[in-house]
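> Quick one, structure for this:
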Amino acid sequence: MKYGIALFPSKKLQDLVNSYRKRYDPHYALVSPHVTLKSTFDAEEGDLEQITKELRQTAKTSQPLHLEIKKVSSFSPVNNVIYLKVEPTNEMQELHERLHTGALNSEPEYAFVPHITIGQNLSDDEHSDVLGSIKMLDIHHEEVIDRFHLLYQLDNGSWTVHETFLLGKESE
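I've put the predicted structure just below:
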């Protein structure tokens, strides 16, 4: 089964992001706006007990994360993804690194660039137009996120939460 680990921002920020995603992101209906901490990985059901045990320990020894967004950016020319740039913090980088060790040991496919996708799979012209208009927005958002989520992918391609882990606290 396919799994991933993500942070979900506040409803206020998700509503703002979704106002764009419904037009510019074909994955809009498959997953809520999020910051990916660990990209999709395969795991057997028998491995979940060890994985969730390690995730509980990681969460317990990590502090809530400060999330700050100041601008819109893009991964162009590598790919036509438009996103809200999450200001990187040492705490977020350390959590990302810890989620690639132990039972989840793997090399990340890409350098960790915390972001929330607004649009993807756009043609070059559409990407240029959308990026130009969205960059004019005055975006500044700050919040504290106190949990991360282990997600799994359903047969229809959508993602749902398997378990939530509270940062800096013992999980129930």
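> For the rest of this, base every contact and every neighbour count on C-alpha atoms.
Fine.
> Going by neighbour count, which residues of stretch 75-84 are buried?
By 16 or more other Cα atoms under 10 Å, the buried positions in stretch 75-84 come out as 80-84.
> Report all helices and strands that whichever strand or helix holds Gln50 contacts.
Using DSSP states H and E, Gln50 maps to helix 48-60. In terms of contacts (3 or more Cα pairs under 8 Å, 6 or more residues apart in numbering; DSSP states H and E), helix 48-60 is packed against strand 159-166.
> Name the surrounding residues that touch the strand it packs on.
30-31, 55-56, 59-60, 146-154, 171 (Cα atoms under 8 Å, 6 or more residues apart in numbering).
> next one: stretch 116-136
17-18, 20-21, 23-26, 33-35, 71-74, 79-86.
> those helices in the protein, which residues are they?
11-24, 48-60, 90-98, 124-134 (DSSP state H).
> Show me the one of these that comes nearest Leu67.
Of all the helices of the chain, it is helix 90-98 that lies closest to Leu67, at 9.0 Å by Cα to Cα.
> That closest one - contacts with which helices or strands?
strand 35-42.
> follow-up on the earlier one: most widely separated two among the contacts of strand 159-166?
Maximum distance among these (Cα to Cα): 29.1 Å, for Leu30 and Lys60.
> can you pick the most crowded of the contacts of strand 159-166?
The residue in the contacts of strand 159-166 with the most neighbours, by other Cα atoms under 10 Å, is Leu55 (26 neighbours).
> and that residue, how far is that from Glu163?
Shown here: Leu55 relative to Glu163, a distance of 10 Å by Cα to Cα, to the nearest Å.
> Next, the structure of the following sequence, for comparison with the previous one:
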Amino acid sequence: MKFGIVIFPTKKLQDLANSYRKRYDTHYALIPPHLTLRSGFEATEEQITELTKKLEEIAGNYEPFRLRVYRVSSFHPVNNVIYLKAEVTEQLEGLHNEFLKSFDDGQPEYAFVPHITIGQNLSDAEHSDVYGSLKMLDIDHEETVDRFHLLYQLESGQWTVYETFRLGKDNQN
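Sure, this is the predicted structure:
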């Protein structure tokens, strides 16, 4: 089964992202707006049982933290993805690095750039037009992150929550 680890932002930020995603993101119907902490990986039920214990431990090591999204950016020319850029924080990088250490599958394909995708699989011309207008948006949103989610992918391609992990020692079961 395929799994991933994400942060779902507040409804306000999801609504902003979705206002663009429904037009520009081919994955709009498959997963809500999210910030990926660990991209998709394959695991068995036994491996996930072990992993959930490790994720619970990691969650207990991090207190809730501030997430700031402050502009529209793009991964062009590597790929035609447009996203809401999140400020890199010690907590985000720490969580990402802890998740990397929890898996024994080598280095990730891309460097960690915290973001929420709002457009992907665009042609070069579409990307240029859409990014040209969206990068002018004045975005400055802050919220508190107090949890992350382990997701799994259904046969339909949709992603759904497998388990939620609340940050902080006080939030542990």
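> ok, back up a step: show me which of the contacts of stretch 116-136 of structure 1 are buried.
Neighbour-count burial (16+ other Cα under 10 Å) is assigned, among these, to 17-18, 20-21, 24-25, 33-35, 71-74, 80-86.
> Show me what the longest strand along structure 1 is packed against.
Identified as the longest strand of structure 1 according to DSSP state E is strand 65-74. With contacts defined as 3+ Cα pairs under 8 Å, 6+ apart, the packing partners of strand 65-74 of structure 1 are strand 82-86, helix 124-134, strand 141-145.
> ok, now how distant is the residue lying farthest from the centre of structure 2 from Asn79 of structure 2?
The centre of structure 2 is farthest from one residue, Ala125, which by Cα atoms, centre = their mean lies 26.2 Å away. Using Cα to Cα, Ala125 of structure 2 is found at 13 Å from Asn79 of structure 2.
> try Thr52 of structure 2
In terms of Cα to Cα, Thr52 of structure 2 sits 32 Å off from Asn79 of structure 2.
> Check Asn171 of structure 2 too.
For Asn171 of structure 2, the distance to Asn79 of structure 2 - Cα to Cα - is 38 Å.
> same question, Val161 of structure 2
27 Å.
> same check, this time on Ser128 of structure 2
In terms of Cα to Cα, Ser128 of structure 2 sits 12 Å off from Asn79 of structure 2.
> For Gly46 of structure 1, the count of nearby residues, please.
With other Cα under 10 Å as criterion, Gly46 of structure 1 counts 8.
> And for Ser89 of structure 2, the neighbour number?
Check again: residue 89 of structure 2 is Thr, not Ser. So Thr89 of structure 2, with other Cα under 10 Å, has 13 neighbours.
> Let me see the residues that make contact with the longest strand of structure 1.
Outside strand 65-74 of structure 1, the residues touching it (Cα under 8 Å, 6+ apart) are 80-87, 89, 91-92, 131, 134-135, 138-146.
> ditto for stretch 83-96 of structure 2
Stretch 83-96 of structure 2 is contacted from outside by 17, 37-38, 58, 62, 65, 67-74, 112-119, using Cα under 8 Å, 6+ apart.
> Could you do stretch 142-151 of structure 2 as well?
Outside of stretch 142-151 of structure 2, the residues within contact range by Cα under 8 Å, 6+ apart are 3-10, 59, 63-69, 159-168.
> ends of it, how far apart?
Terminal-residue distance, stretch 142-151 of structure 2 (Cα to Cα): 24 Å.
> ditto for stretch 137-144 of structure 2
22 Å.
> in it, what counts as buried?
So, applying 16+ other Cα under 10 Å, buried residues of stretch 137-144 of structure 2: Glu142.
> What is the corresponding segment of structure 1 for that stretch?
Alignment of stretch 137-144 of structure 2 against structure 1: residues 137-144, by TM-score structural alignment.
> starting at the chain centroid, how far to that stretch?
16 Å (Cα atoms, centre = their mean, to the nearest Å).
> same deal with stretch 35-45 of structure 2?
On Cα atoms, centre = their mean, the centre of stretch 35-45 of structure 2 falls 11 Å from that of its chain.
> Other residues contacting that stretch?
Stretch 35-45 of structure 2 is contacted from outside by 1-9, 92, 95-96, 99-100, 114-117, using Cα under 8 Å, 6+ apart.
> So Pro33 of structure 2 is in contact with Phe8, correct?
Yes: using Cα atoms under 8 Å, Pro33 of structure 2 is in contact with Phe8, at 6.6 Å.
> Common neighbours of the two, please.
By Cα under 8 Å, 6+ apart, the residues touching both Pro33 of structure 2 and Phe8 are Gln14.
> buried stuff in stretch 123-140 of structure 2?
Buried residues in stretch 123-140 of structure 2, counting neighbours by 16+ other Cα under 10 Å, are found at 127, 131, 134-135.
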